[in-house]
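Chemist: Task: produce atomic coordinates for the following.
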Amino acid sequence: MPSNAHNLSRREFLRHGTTVAAGAAAASFLAGSHRVLGANDELVIAVIGLRGRGNGLLNDFAGIQGVRVGALCDCDENVLNKRAEEFERKYGYKPKTEYDLRKVYEDKSIDAVVIGMPNHWHALATIWAVQGGKHVYVEKPCSHNIWEGRKMVEAARKYDRIVQVGFQNRSIKNVRAAMEFLHSGKLGRIYMARGLCFKPRDSFGQFPDSAVPKGVHWDLWIGPADWYPFNEGKFHYNWHWHWNTGNGDTGNQGPHQFDVARWGLGKTEHPVRINSHGGYYKFQDVCSQETPNTQTSLFEYADGTLLEFGTRGLYTNAEDGITIGNLFYGTEGWMHLNGSTWKTYMGRKNEPGPSSTSYEPAADPMNLTGAGGGNHVENFVAAVKAGKREMLTCDIEVGFMSTCLPHLANIAYRLGRQVIFDGKKEKFVGDPEADKMLTRKYRPPFVVPANI
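Modeler: Model (predicted):
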C-alpha cells in the first residue's frame, strides 16, 4: 500500500474535527479521548447504519437500563430521519443525528458505537472507532476480507478498546450448554461438523444505473469499496449479493453457523485445506446477483477434523428437520442443533441421549448479562462498564477466526479450486493468485491502514 494512502485516510478523518498532528500523534490523541465508566454510569452509544439489522440493534440497546442512545448515523438521510422520528416517539428523547460517521467519532460524549453498516464498511468503521477511543459492537461478518479482519484485532488491542462481534449464539444459554456437552467428550471425539444455511431467495431483478436519490450520500455509502454509479439493485440489502460490498449468503446468514461449527469442534486455529463449489442457478439471466445461491464447502484442519457447510438458496429438503443450524458427529454419537434446541443420539442404534430439555449445564455462563433475547448486547454493555474484555462472549479475535471461514470458502469458490492455507502467516501456500483475494484495493480516503 502506498505510504501516502494511510496519511490521506487520517487527514480526511481529522479534517472533520479539531486540527491536530497527523499520523501516529493523531491516533494517540484520538485514543485518549474516552472516559472511564463505572458499573453505575450511563453508557452513551451511537448506532451507525440504521436500515435493517442496525435498527434491530438500536432497539436492543435502547431497551437496556443504564444505556442512552446519544447519536444516530446513516449516510441515507431518508433512513436516518425516519429512524430518528420513530425513536423519539418510542423512547421520548431525540439523539443527535449525523450522516457522516466521522462526526460521531469526534464526539467525546459517545462511549461506544454499534455498527450495523454493510459488510464492506465493518473493518474501517471499527478501526476508526477504536482509534477515536470508542468501544465497538460490530455485526457479523466482522470484516469483508481476511486481511482487514486481522487489522481490526490489532487495532482493538493497540487502543485497548472492547470490541464484540455479533455472533449472538455465543450468548444463548442453551447453545452454550450444547457446546459444553460437545466438549465434555460424551460424544467421543468430534471429528466433523456440518453447518446449514438453507434460505430460499428469489430474484431481485436487474436495474439500470440511475441518479443518486436525494438524501443519499453515495460516496460515503461506497466508502472503502470500488466506486460505481448508483444502482438500486446494488444498494439497500442487495449489496449482499455483489462481491464489491457483500459476501453472499455463505457470508451473510452463514457466519452464524460457521461460528457454532468452529466452536463445537473446539478449533482455535485456521483450517489447512479448503474446497468450495456451486453456482448461481435459475435466475442468472434475470438478476444481477454475482454470489452463488448454491454452495458446498469443505474445510480440513491439520489433525484431519472436517467442517462441511451447505448454502442453498433455492428449494430444498431440510436435514434432520434443520434448515438453519448445525450437526456434529463424534465417535460415540452425534448432535442436532437447531436454533437453541439440541438433541443427541448415541451409538449404532441412535439411542436418544441428553438434550436441551434434560441436560443441566455446570453453571449459567450468562449470569452477568441477564436473560432473554438481548443477552449478547447486554454482555457487551456489562463488559464495557466493567472494563473487562475477558467478560465478552465473542471478542473480536473470536469473531475474526469464525469470519475467516466463509471468506476462505468464497476464495476457493471464486478460484474454482482447492486452496492451502498457512494459518500462522494467514497467507496461502505458494499461491499469489489466492493471496490477492485476502484483501482489496481501498479507495482513498477510506483506507484500512497497514500500520494500525
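Chemist: switch to C-alpha atoms for all contacts and neighbour counts from now on
Modeler: Fine.
Chemist: Could you name the helices and strands sitting against the lengthiest helix in the chain?
Modeler: Across the chain, the helix with the greatest residue count (assigned by DSSP state H) is helix 396-415. The contact analysis (3 or more CA pairs under 8 Å, 6 or more residues apart in numbering; DSSP states H and E) places helix 396-415 against helix 146-158, strand 163-165, helix 254-265, strand 273-279.
Chemist: what distance separates that helix from the centre of its chain?
Modeler: From the chain centre to the centre of helix 396-415 is a distance of 11 Å (CA atoms, centre = their mean, to the nearest Å).
Chemist: Any chance you could list what contacts it?
Modeler: Helix 396-415 has contacts (CA atoms under 8 Å, 6 or more residues apart in numbering) with 140-146, 149-150, 152-153, 156, 163-167, 247, 250-251, 254-255, 258-259, 262, 268-270, 274-278, 297-298, 418-419, 434, 437.
Chemist: And the residues you listed, which of them are buried?
Modeler: Among those, the ones that count as buried by 16 or more other CA atoms under 10 Å are 140-146, 149-150, 152-153, 156, 163-167, 247, 250-251, 254-255, 258-259, 262, 270, 274-278, 297-298, 418-419, 434, 437.
Chemist: residue boundaries of the helices in the stretch 301-450 of the chain?
Modeler: Using DSSP state H, counting those that start in this stretch, the helices of the stretch 301-450 of the chain run over 375-386, 396-415, 432-435.
Chemist: So which residues make contact with the shortest one?
Modeler: Under the criterion CA under 8 Å, 6+ apart, residues 411, 415, 419, 427, 428 lie in contact with helix 432-435.
Chemist: Surely the third one is in contact with residue 430?
Modeler: I take that to be residue 419. No. Checked against CA atoms under 8 Å, the pair residue 419 and residue 430 is beyond contact range at 9.8 Å.
Chemist: Let's see this one next, to set against the first:
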Amino acid sequence: MKQSRRAFLKNSTLTVAGMGLIHPNSFATPKFSANDKINIGLIGAKNKGFNILSHLMKTGQVNCLGICDVDKNILENRIADVRKEFGQIPKGYGDFRKLLENDEIDAVIIGTPDHWHCLMMVYACQAGKDVYVEKPLANSIAECNVMVDAANKYNSVVQVGQQQRSGEVWNSAMQHIHAGGIGEIKKVNVWANFPYGMGSGKVPDQPVPEELDYAFWQGPAAKRAYNPSHVHGSWRHFWDYGGGLMTDWGVHLLDMALWAKNISHEPRTVLASGANYNMDAYSRETYEVMDVNYPMDDYMIHWSHTAGIQTGPYDKAYGVEFIGDNGVILADRGDWSIRQGDKGESEQATKTAKEGFNFGGKSDMEIHVLDFLHCIRNRNATKCTVEMGRNVALYAHMGNIAVRSGTHMLDWNEVAGSFDGNKAANQFIIPNYDGPWELPKI
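Modeler: Here you go, the predicted model:
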C-alpha cells in the first residue's frame, strides 16, 4: 500500500514530548532530505499571507509548491520574491481550487480577506490538507461553526493566526496569572486604538484593473462596483469582507482575556455601543469607536477601540490590563509588568515571575509557525486550534452584532446557537452568500 505524504511526514521525525508551553529549543530543525520537507501552498499573497510563508520558509523545513492570488501583479511579484529569497519557483494559480488539486501539497496558508476563509479552509480540509488560516477565523458565526466541523471531520491540523498564543511574553504572563500571582482576576480591560481603523479616503468607483479578477475577489460576498477603497488593505472596514478593529485586533487581545481564566465557553451576555463620526472623508462601514462588555458570573471583560489615534491607557495604543484582587498585570506584545495598588510597578515581582521563562529570543510568529510544522508531523493539537479561533471570533462578532442590530444588548443561547428573542441580531449569524457560492454543509 502506498504511504501517504501525511503518514510519511509523521514517521520521518521523532515526536517531541512535553508540548504544553513550547520552547523553540524543542524545535531544532531536523536534517531531512528535500523529499522530507513539508510542501506548502499559499492562498492570498499580498501582505500577511506572504509574511507567514516567509516565516515558514526560513525554518528550512518547507518547500513552496504553489502560490494563488487573484491579482496577477501580486502573484507574479510573490513568485519572484520566493525565487530570489529562497531559490524556489512555486507554480502560480488564479483559482485556489486548482492549487488544492495538487496532491503533493501537504498544507496551505490562507491569507485572504476574512470573507473567503471559510470556503477555502473547508475545501482544503476536504482535499486532505492541513491549514494555517489567518485571524479572525471567519467573517460570521455560522462560518466559524462550519470550519470547526470540517477540521474535525477531515482530521486536518489547523493553526489559527493568533500568534500571541505561542509568544514568550504572553505565555510567561499567563503562567504567573494562573499561579495566582495577582490573586483572583475580576476584570480585564482590553483596548486597541489605531489610525488605520478609520478606513481609506473616499474615491469614486472605477473600472476594474486589468490585473485583478474582481469577481473572484468578491467571491461569496454581495456584488459591488469596483472601488479601490474596498480592496487591498481596506477591505476589513466593510461588513461583507471584515469586521473592523473589533475583529481585526479583538481576536488577538480578547483571546488573552479568555486565556487568563481558561474560558472556553461562548459569550453569554454582550452589551455594546459604537458609532461613526468622521464619515465625510473616509470610506468605511465598521465602527470608528466601540465599547463592549462581556459580563460573566465572576468576571468581566471590557473591550474599547478608537480609530484615528495611536495612544490609550498607560500611553499604549493597545494593551491588556488584568485586574486581580492582589494586583494588576499590564501586557502588550513587547512586555508585561506587575502593578500593585498605588505602589506603581513592582519591578522585582515582575523579574521573579519571568525568571526561567525564555524562548530563545524568537518572535511570536517564529514560534507559531514552528508549532504548526511540528503538529503537521506529529498530528498534535496546535497552540491556537480551530476551536480556540472560533470561540474568540464569536466574542468579537457579537460585539459588532450588538451594535449593528440596534439592540445593544444580546443574550446568547449556546444550545440553540442563536440570540434569545432577538430577530434583529439573529439575521447576522448566517452570511448571505452570493451565487454560485454556497455556505458548506459538513
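Chemist: Just give the TM-score of the two.
Modeler: Once superposed, chain against chain, the TM-score is 0.89 (TM-score structural alignment, normalised by the length of the second structure); 413 aligned residues with a CA RMSD of 2.1 Å.
Chemist: and stretch 178-194 of the first structure, how far out from the chain's middle?
Modeler: Distance of stretch 178-194 of the first structure from its chain centroid, counting by CA atoms, centre = their mean, is 25 Å.
Chemist: repeat for stretch 436-450 of the first structure
Modeler: A distance of 18 Å separates the centroid of the chain from that of stretch 436-450 of the first structure, by CA atoms, centre = their mean.
Chemist: next one: stretch 89-109 of the first structure
Modeler: Stretch 89-109 of the first structure has its C-alpha centroid displaced from the chain centroid by 23 Å (CA atoms, centre = their mean).
Chemist: which bit of the second structure covers the lengthiest strand in the first structure?
Modeler: For the first structure, the longest strand by residue count, based on DSSP state E, is strand 190-198. Taken onto the second structure by TM-score structural alignment, strand 190-198 of the first structure occupies residues 185-193 there.
Chemist: can you check stretch 104-121 of the first structure too?
Modeler: Taking TM-score structural alignment, stretch 104-121 of the first structure hits residues 99-116 over in the second structure.
Chemist: on that earlier part again, wait, which of the helices and strands packed on helix 396-415 of the first structure is closest to residue 338 of the first structure?
Modeler: Evaluated over these, closeness to residue 338 of the first structure peaks at helix 254-265, with 10.2 Å, by CA to CA.
Chemist: Please report the distance of the residue lying farthest from the centre of the first structure from residue 331 of the first structure.
Modeler: Distance from the centre of the first structure peaks at residue 349, with 39.3 Å (CA atoms, centre = their mean). Distance, residue 349 of the first structure to residue 331 of the first structure, using CA to CA, to the nearest Å: 13 Å.
Chemist: same thing with residue 400 of the first structure?
Modeler: The spacing between residue 400 of the first structure and residue 331 of the first structure, counted by CA to CA, is 29 Å.
Chemist: between the two, who's got more neighbours?
Modeler: Set residue 400 of the first structure next to residue 331 and count neighbours by other CA atoms under 10 Å: residue 400 wins out with 25 against 15.
Chemist: quick revisit: tell me the residues of the second structure aligned with the longest helix of the first structure.
Modeler: Counting by TM-score structural alignment, helix 396-415 of the first structure falls onto residues 386-405 of the second structure.
Chemist: Next: stretch 42-51 of the first structure.
Modeler: Going by TM-score structural alignment: stretch 42-51 of the first structure matches residues 37-46.
Chemist: For the residue nearest in space to the middle of the second structure, which non-adjacent residue is closest in space?
Modeler: With distances taken as CA atoms, centre = their mean, residue 135 lies nearest the centre of the second structure, 1.8 Å away. Spatial nearest neighbour of residue 135 of the second structure, excluding adjacent residues (CA to CA, 6 or more residues apart in numbering): residue 161 at 5.1 Å.
Chemist: In the first structure, what residue corresponds to the one you found?
Modeler: Counting by TM-score structural alignment, residue 161 of the second structure corresponds to residue 166 in the first structure.
Chemist: before we move on, what about residue 294 of the second structure?
Modeler: Aligned by TM-score structural alignment, residue 294 of the second structure pairs with residue 299 of the first structure.
Chemist: quick one: the counterpart of residue 318 of the first structure in the second structure from residue 160 of the second structure, how far?
Modeler: The alignment partner of residue 318 of the first structure in the second structure, by TM-score structural alignment, is residue 312. Per CA to CA, residue 312 of the second structure is found 28 Å from residue 160 of the second structure.
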